[in-house]
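In: my questions are about this predicted structure, shown below with the sequence.
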Amino acid sequence: MSGLIIKNAIVRAGERTILADASFSAPASAVTGLIGPNGAGKSTLIAAVMGRRRLSGGTIAFDGIDLPGTRAAERARLCAHVEQFATTTERLSVRDVVALGRVPFQSDWQAVPSPHDDVVVTDAIEALGMSAFGDRLYHRLSGGEQQRVQIARALAQEPQLLLLDEPTSHLDIKAQLLVLEVLRQRALAGCTIVVAMHDLNLAARYCDHLVMLNNGRTAAEGTPADVLAPDLLLRVYGVQSTIVNVPGRDYPIVIYDSAVNSD
């Protein structure tokens, strides 16, 4: 499998160019981290992959399938997406929300979930540590709890390609580690994962591949050790940093020294 391949992607909003000739690949059965400062184009890129932002140029393909040219129903059986914020005032239980991940695979005349649907939903809820929340109303959960439910919903979709936009932003440290461990296991099981992240140290630890975006362009791509370099962090983020390699750990650690005033 070839994974996700993006070539010369351009996305415009009116006269403004948000993505400008962005190109990179997300290897199959691996976790690829999208990193970069606010406004770099991470969320726009994920939306373009999901067909929610129209390309003005370039191509997006997954395992040879042209995603922008794929019908929404077909894309939903292939890809799952976790947004930064997803809420509702509907009186849906946690299990109801997670079960929405099975909708793309259900026929119009299917009145109740299949036994397989029930197993997949239960497994996804358990994987995110939400078993005790199954009957609780989703809209009454905290932001972090809702985020974990949305990730469980995406896992229940059994996607071949899973895209997550800052999935750990509302989570405490324990929940962050749980979620990222779950994503690593899904990648090892064959899922191609693309996750937008702000925490560079979590990205270094859990991602096999990093793509650094800046001003809508690809600034760097490679392993965490390749991408997390002081010169790149200074140019893209405007911070002085030191990269530390700890014996026994196969990923770099970023120590932030100071912010650089660009004025």
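Out: Okay, I see it. Residues are numbered from 1 along each chain as shown.
In: from here on, just use CA atoms for contacts and neighbour counts.
Out: OK.
In: who touches stretch 117-124?
Out: If you take Cα atoms under 8 Å, 6 or more residues apart in numbering as the criterion, stretch 117-124 is touched by 95, 98-99, 102, 131, 152-153, 155-156.
In: correct me if wrong: Leu171 contacts Val149.
Out: No - when contacts are counted by Cα atoms under 8 Å, Leu171 is not listed as touching Val149 (11.8 Å).
In: quick check: what element follows the helix or strand hosting Ala225 along the chain?
Out: With elements delineated by DSSP states H and E, Ala225 resides in helix 224-227, which encompasses its position. Per DSSP H and E, the first helix or strand lying C-terminal to helix 224-227 is helix 230-237.
In: show me what whichever helix or strand comes after that following helix is packed against.
Out: Downstream of helix 230-237, the next assigned helix or strand under DSSP H and E is strand 239-245. Of the remaining helices and strands, those touching strand 239-245 by 3 or more Cα pairs under 8 Å, 6 or more residues apart in numbering; DSSP states H and E are helix 230-237, strand 252-259.
In: ok, and here's another one to check against it:
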Amino acid sequence: MLSVEEITVGFGEAGVLDGVSLSVDAEEFVGLVGPNGAGKTTLLRAINGVLDPGAGTIHVEGRARDACSTRQWSQRVATVPQDTSVSFAFRVEDIVEMGRTPHRSRSQFGTSESDRRRIVDALDRTDTARFRERSIDELSGGERQRVFVARALAQDTPLLLLDEPTASLDVNHQVEILELVRDLVGEGRGALAAIHDLDLAARFCDRLALLSDGRIRAVGPPEDVLDPGVLDEAFATSTTVTTNPATGTPTVTARTDRGDSDRRVHVLGGGRLGARAIATLDAAGHTVSAGVFREGDVATETASTLGASAVTSPPTGEVGPDAIAAAHDLASGADVVVLADVTIGSRQWALDVAESVPSVVLLEEQPLEDRVLAGERARDRYQTLRERSRIAEIESLPLAVAEAQNQLQRPADD
């Protein structure tokens, strides 16, 4: 669908792209990722015809860009810009109709039936038909983004280019936009999108191309490109890559400098929340241990990926005494113990571990009645533990851990 071969772009003495090569197949969604200033927008502008490369070639469906007129190239490539501001308060339908411009002859007057069908289909496919009579200035950021996707869809091109389509959108609108692009790609188009959020890129893209310092540093499936060794050099930072327990795709966290910190944290409670707790604490620079976790649990996999000490037990059956003893040993050497939606069974060993340490932080997402399975006595023990513990959200977990340790170390008042 798209073939970019050894293109070079510079502005005056400053080189921006240096021998970049990239391809996108039909029914493929490729994410262009990299640090700010890497040249992602410049590459998209070279592909869509706004910039002329100093060297190299660009082909779409085998046709060279320099062999096409602007109108012919616009019949092959449609762009969804990052900036959706316009200089006039056009109606939504007028914005979408602009996508038909490359297909109209100079002698055409008015909107043809073929144009009308394309416009209506684009409005319907992007769920923007309900806005058709409204001014573009009246819409929210996510709604405006959909309108510009509709314009690109009405343009009816085999290739879609998107420049940071999720920038400044909230989470639900980010997912909606990328799901829409995925659907369009599934119909035979190719798409290349500059995406700053590495987790979203990994979730929705078939392949990623990592651009850094004007060159492609890695291309391939998300799990290959989002490798700490590759990312650390490109972004000039230290990263942790784990598996998102909800999507099964890579998730990237920038890690802080551990410095001289020797804080140790033990995590009890597996599953999605336990995995997030381990990754969050590791990214914050803490030395993490964990368990007892079931073999195959996503928290077990996360601990293994990050090199954290973890106690495991078979996937089924009771947790053995040796595993419980090992968890006691790790917890006793920790500064803080974190309970992440811990399930309390008949043996109540997790409560035994937590009660044996002076500093506890609780992460609670599931209702208590769904997790305490050992009767009123276990519930009372948990409530007593809760009264002396810090309650935290996953986002504030590192701060809660630091505060819990500081409270423990603070001298008592006279």
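Out: Looks like it arrived, so ask away. Since we're looking at a predicted model, the values are computed, not measured.
In: TM-score of the superposition?
Out: Remark: TM-score between the superposed chains equals 0.92 [TM-score structural alignment, normalised by the length of the first structure]; 259 aligned residues with a Cα RMSD of 2.0 Å.
In: what's the helix holding Ala225 of the first structure aligned against in the second structure?
Out: Per TM-score structural alignment, the counterpart of helix 224-227 of the first structure in the second structure is residues 222-225.
In: which parts of that stretch are buried?
Out: Residues of stretch 222-225 of the second structure classed as buried: 222-223, 225 (neighbour count, 16 or more other Cα atoms under 10 Å).
In: closest to Leu306 of the second structure out of the residues you listed?
Out: The shortest distance between Leu306 of the second structure and any of these, using Cα to Cα, involves Glu223 and amounts to 15.5 Å.
In: tell me how far the closest one lies from Ser289 of the second structure.
Out: Taking Cα to Cα, to the nearest Å as the criterion, Glu223 of the second structure is separated from Ser289 of the second structure by 25 Å.
In: what's the closest of the helices and strands packed on strand 239-245 of the first structure to Ala28 of the first structure?
Out: strand 252-259 (22.8 Å).
In: now do that closest one: everything it contacts.
Out: With contact meaning Cα under 8 Å, 6+ apart, strand 252-259 of the first structure is reached by 200-201, 204-205, 224-225, 228, 238-246.
In: what subset of those residues is buried?
Out: In those, the ones that pass as buried (16+ other Cα under 10 Å) are 200-201, 204, 224-225, 228, 238-241.
In: returning to what we had before: for the helices and strands packed on strand 239-245 of the first structure, give me CSV that also has mean neighbour count and distance to Thr88 of the first structure.
Out: Formatted as CSV, the entries for those read as follows, by neighbours: other Cα atoms under 10 Å; distance: least, Cα to Cα, whole Å:
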stretch, mean neighbour count, distance to Thr88 of the first structure
helix 230-237, 16, 34
strand 252-259, 15, 37
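In: could you export those to CSV, including columns for distance to Leu178 of the first structure?
Out: Putting these into CSV (distance: least, Cα to Cα, whole Å) gives the following:
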stretch, distance to Leu178 of the first structure
helix 230-237, 27
strand 252-259, 20
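In: which of those sits closest to Leu34 of the first structure?
Out: Leu34 of the first structure lies closest, by Cα to Cα, to one member of those: helix 230-237, at 13.4 Å.
In: ok, and the residue nearest the centre of the second structure, which helix or strand is that part of?
Out: Central residue check for the second structure by Cα atoms, centre = their mean: the C-alpha nearest the mean position is that of Asp199, 2.0 Å away. Secondary-structure element containing Asp199 of the second structure, defined by DSSP H and E: helix 198-204.
In: okay, that helix sits on what stretch of the first structure?
Out: Counterpart in the first structure of helix 198-204 of the second structure, with TM-score structural alignment as the criterion, is residues 200-206.
In: tell me how far the matching stretch lies from the chain's centre.
Out: 14 Å (Cα atoms, centre = their mean, to the nearest Å).
In: returning to what we had before: just checking, what packs against the helix holding Asp199 of the second structure?
Out: In terms of contacts (3+ Cα pairs under 8 Å, 6+ apart), helix 198-204 of the second structure is packed against strand 28-33, helix 171-185, helix 222-225, strand 250-255.
In: what do you get if the cut-off is 7 Å, keeping everything else the same?
Out: Using 3 or more Cα pairs under 7 Å, 6 or more residues apart in numbering; DSSP states H and E as the contact test, the elements touching helix 198-204 of the second structure are strand 250-255.
In: what range in the first structure does the strand it packs on sit on?
Out: Here strand 250-255 of the second structure aligns to the first structure at residues 252-257, judged by TM-score structural alignment.
In: number of residues surrounding Glu143 of the second structure?
Out: 19 (other Cα atoms under 10 Å).
In: just tell me what it corresponds to in the first structure.
Out: In the first structure, Glu143 of the second structure lines up with Glu145, judged by TM-score structural alignment.
In: so that match, which state does it fall into?
Out: Secondary structure state of Glu145 of the first structure, per DSSP: H, G, I helix; E, B strand; the rest coil, is helix.
In: map Ser304 of the second structure across to the first structure for me.
Out: In the first structure, no residue is matched to Ser304 of the second structure (TM-score structural alignment).
In: could you find the closest non-adjacent residue to Ser304 of the second structure?
Out: The shortest distance from Ser304 of the second structure to any residue that is not its chain neighbour, by Cα to Cα, 6 or more residues apart in numbering, is 7.6 Å, and that residue is Ala310.
In: right, and that neighbour touches Thr287 too?
Out: No - because the distance of 11.9 Å does not satisfy Cα atoms under 7 Å, Ala310 of the second structure is recorded as not touching Thr287.
In: who has more neighbours, those two?
Out: Using other Cα under 10 Å as the criterion, Ala310 of the second structure and Thr287 rank with Ala310 on top: 24 against 20.
In: the more buried one in helix, strand or coil?
Out: Classification of Ala310 of the second structure by three-state DSSP places it in strand.
In: quick check: the match of Glu143 of the second structure vs Met197 of the first structure, distance?
Out: Using Cα to Cα, we find Glu145 of the first structure at a distance of 18 Å from Met197 of the first structure.
In: how about Gly36 of the first structure?
Out: From Gly36 of the first structure to Met197 of the first structure the distance is 8 Å (Cα to Cα).
In: ok, these two, which is more surrounded?
Out: Using other Cα under 10 Å, the more surrounded residue of Gly36 of the first structure and Met197 is Gly36, with 25 against 21.
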